[in-house]
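J.: Predicted model and sequence follow; I will ask about them next.
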Amino acid sequence: MTAQPYDSWTSHLGDLTFELNAPASWSAQQRRYLADYLPGPLGDQNFGAFRLIVQPDDARCEEVARDANRPPVARHLEPVPGVVLTETRTPTGARSYAVAADALEHQTRAYAVRVHGRSIELYLHSTARRPHAHPLRLMREAMLRTYEDHGGVVFHSAGVDIDGHGVMIVGPRSAGKTTLLTCLIRATRGALLSNDRLILDHQRRLVAVPLPVPVARGTVEAVPELADAVPGLSRPQRPVDTLPTTFGTTEKVEFSAREYAAALGTSLAPGSWLRTIIVPRLTDTAEPATIRTLPPAEARRVLSASCFTPRDEFWRQPWLVPRATPDAALQRHAEPVVSNVADTVPCVEVRFGIRDPLGQLERVLPTLERVLP
């Protein structure tokens, strides 16, 4: 039997390089998928490279899954809520992983992973519904853990780069981060960093974490550019008019990062220098748009609640790249970072009731210039 030809290429997540290998018949679609999320390298630091080999092969996937379940299983872990993996280790230090339970996507056979140092082998099963998403998930996990071990701090936040001026939008779920992000991009034509996670490195540089951009029905319908883009999205979507109108709903239209940015007439940015923090307080009311500067103590409380180093509410248990830095040490590092940023970076609260037209919010956002350095 003739060996299947493989394709090799390099991708970047911030300062981290990934050398990818995949079957030539697979790689074109995989490259397109990654291009929808990755803005390119930052380039001013070098965190080394990972090698990621992608093998769509049912037999090999099942073989690695058997290895991961062969006694004695080293441990069971839950990297994200509802997804349980088994892990086994070999005397040489290699690790094998298989999905033991999946309450999130209900795909227990979708993939298996084998890791040895910075070499990662991802085996995909033909039952995987979104197979090209799995490599990016592994790359993102490696990115987050590598940055944390190099002094980076992860925040639950969206971000925009406005000509080198980084704006971090911090807040919990349903605070209105994506709606405010959309309005800020429309008002400034800034480039998208990320929708839901940012890394702040030791130089106060915001590093984009590649993620999809889920947008609620109300925002889609209020922004013609987004509504017009929905029929052409790469991932099939429910019709917008069948989505709930409830404020804070989790059922949304899902854009890739580049699809969202392109719909708004902008691009992706790999990073930016932190200059401003915005705290959205959007409500299901007709409250007019207002802006106020937060005192450092209040800014510190908001940033502390949105700091996800060392504990992220979603990616809560590291696995692919074991942490070199203990959780307690990461906590001791993150706390003074939060305090210093709260004391020295302008932080403003934006209040707005979404029952008013979004244009009112967009008109008030340019007044942020009065607090910008």
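T.: Perfect, I can see it now.
J.: can we go C-alpha only for contacts and neighbour counts from here?
T.: Will do.
J.: Residue 296 against residue 340, yeah?
T.: No. In this structure, residue 296 is not within contact of residue 340 by CA atoms under 8 Å, at 9.4 Å.
J.: Neighbour count: these two, which is higher?
T.: residue 296 (18 against 12; other CA atoms under 10 Å).
J.: The structure to be compared is supplied as follows:
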Amino acid sequence: MGDTVFRAADALLLLSFGGPERPEDVMPFLENVTRGRGVPRARLDAVAQHYLHFGGVSPINALNRDIIAAVTAELASAGLDLPVYFGNRNWHPMVEDTVARMAADGVRSALVFPTSAWGGYSGCLQYHEDIARARAAFDDGAPELVKLRQYFDHPLLIEAFADAIRAAQRQLPADRRAGARLVFTAHSIPVSADAAAGPPPDGGRLYSRQVAEAARLCAAATGFTDHDLVWQSRSGPPQVPWLEPDIVDHLDDLAAKGVDAVIVCPVGFVSDHLEVVWDLDNEAAQKAAELGMAFARAATPGTDPRFATLVVELISEHLSATEPRRLGGVPGYGCTRNGASCAPGCCAAPRRPSPGN
């Protein structure tokens, strides 16, 4: 894990993806997300219907505000006097506006917690680009900003997911629990983007390897000797290969093998935002019902009290330069100031980046 460059901070910025909070925001939000990617208007219209199904409101901003409230309380308990700010990449509060407010409030240096645990372009480098873009709005006086490290294998994250898997298993009919198949999902990305992510000497597939490692750790923590890793939420032109199989297609395959119960854990997501709710609680759950398959979806960790503890632990680890707590063997990286990359080649940008987590 790479070294960081300063150990002082007087604020925390929670940096996330963003989402609409009223129907009239849906299409402008989607245009922000897909700008420069050549996504057809018909695809945007189709995705817009997912949001409009829930009244045009994505749950992500409200969930992030809940995380901020929990982190604020945890910081106070830990004796850390850090105000917490909230900024987004794609919708209000935009990170540029938040960093301007931080500067006006006198913030000189801040740590940045991203709502993505991963490496790769969408999971890491794009957050550095957000930081750099927000700071570029200043001639001078922009706060120093340091993105906290990747945390995909932090013990508290794995514990929270493990307990959520156990709770989901209990939701299944009693006679199907023992034979239920454990299936992990994460956001799909283009195969080319995944292949490009990872520094020497073991470069390539950093994102998918980290996701696979987190899934392995969660399965081991819950006593499952076998599990599947599949993907969801792909977008972009159909001729571009993305990570597969898709969760819905995989349910068909499981049914063909006689599986009659499934536990789905969205290990790639911090919160139950719209892609989790639509792709899993609607599309995947409906497919399982059509197949006569019992279906239970594990909760994401953002609402678990341990998640706020994890955030504060990452802050304390950075400020005191202590050794990070990690369970896995796949590389994870720390980051440097003001939008610089984690490590050379860690998170290469693809030609057409995916929407992210």
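T.: Right, received. Where do you want to start? Treat the numbers as computed from the prediction; the structure is a model and nothing was measured.
J.: For the two chains, what TM-score is obtained?
T.: With the length set by TM-score structural alignment, normalised by the length of structure 2, the two chains reach a TM-score of 0.28; 160 aligned residues with a CA RMSD of 6.4 Å.
J.: where exactly do the helices run in the stretch 101-250 of structure 2?
T.: In the stretch 101-250 of structure 2, the segments counted as helices under DSSP state H, counting those that start in this stretch are 126-136, 155-171, 191-196, 206-221, 247-256.
J.: wait, which of those is closest to residue 75 of structure 2?
T.: helix 155-171 (16.4 Å; CA to CA).
J.: which of the residues in the closest one are buried?
T.: 155-165, 167-169 (16 or more other CA atoms under 10 Å).
J.: Turn these into JSON lines, including distance to residue 69 of structure 2.
T.: Output for these, formatted as JSON lines (distance: CA to CA, whole Å):
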{"residue": "155", "distance to residue 69 of structure 2": "22"}
{"residue": "156", "distance to residue 69 of structure 2": "18"}
{"residue": "157", "distance to residue 69 of structure 2": "18"}
{"residue": "158", "distance to residue 69 of structure 2": "22"}
{"residue": "159", "distance to residue 69 of structure 2": "21"}
{"residue": "160", "distance to residue 69 of structure 2": "18"}
{"residue": "161", "distance to residue 69 of structure 2": "21"}
{"residue": "162", "distance to residue 69 of structure 2": "24"}
{"residue": "163", "distance to residue 69 of structure 2": "22"}
{"residue": "164", "distance to residue 69 of structure 2": "22"}
{"residue": "165", "distance to residue 69 of structure 2": "25"}
{"residue": "167", "distance to residue 69 of structure 2": "25"}
{"residue": "168", "distance to residue 69 of structure 2": "26"}
{"residue": "169", "distance to residue 69 of structure 2": "29"}
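J.: Out of those, which two sit at the greatest distance?
T.: Top of the distance list for the buried residues of helix 155-171 of structure 2 (CA to CA): 155 and 169, 21.1 Å.
J.: tell me what the helix or strand where residue 259 of structure 1 lies is packed against?
T.: Using DSSP states H and E, residue 259 of structure 1 sits within helix 257-263. Using 3 or more CA pairs under 8 Å, 6 or more residues apart in numbering; DSSP states H and E, the elements in contact with helix 257-263 of structure 1 are strand 191-194, helix 224-229.
J.: could the helices of the stretch 101-250 of structure 2 be laid out in CSV, adding distance to residue 95 of structure 2?
T.: Formatted as CSV, those follow (distance: least, CA to CA, whole Å):
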stretch, distance to residue 95 of structure 2
helix 126-136, 6
helix 155-171, 25
helix 191-196, 25
helix 206-221, 24
helix 247-256, 32
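J.: among those helices, which is the most enclosed?
T.: Among the helices of the stretch 101-250 of structure 2, the stretch with the highest mean neighbour count (mean count of other CA atoms under 10 Å) is helix 206-221, at a mean of 23.
J.: That helix versus helix 155-171: what angle between them?
T.: If you take axes from the mean of the first three to the mean of the last three CA atoms, to 10 degrees, helix 206-221 of structure 2 sits at 60 degrees to helix 155-171.
J.: Counting by contacts, list what helix 206-221 of structure 2 packs against.
T.: Partner elements for helix 206-221 of structure 2 (3+ CA pairs under 8 Å, 6+ apart): helix 155-171, strand 181-187, helix 191-196.
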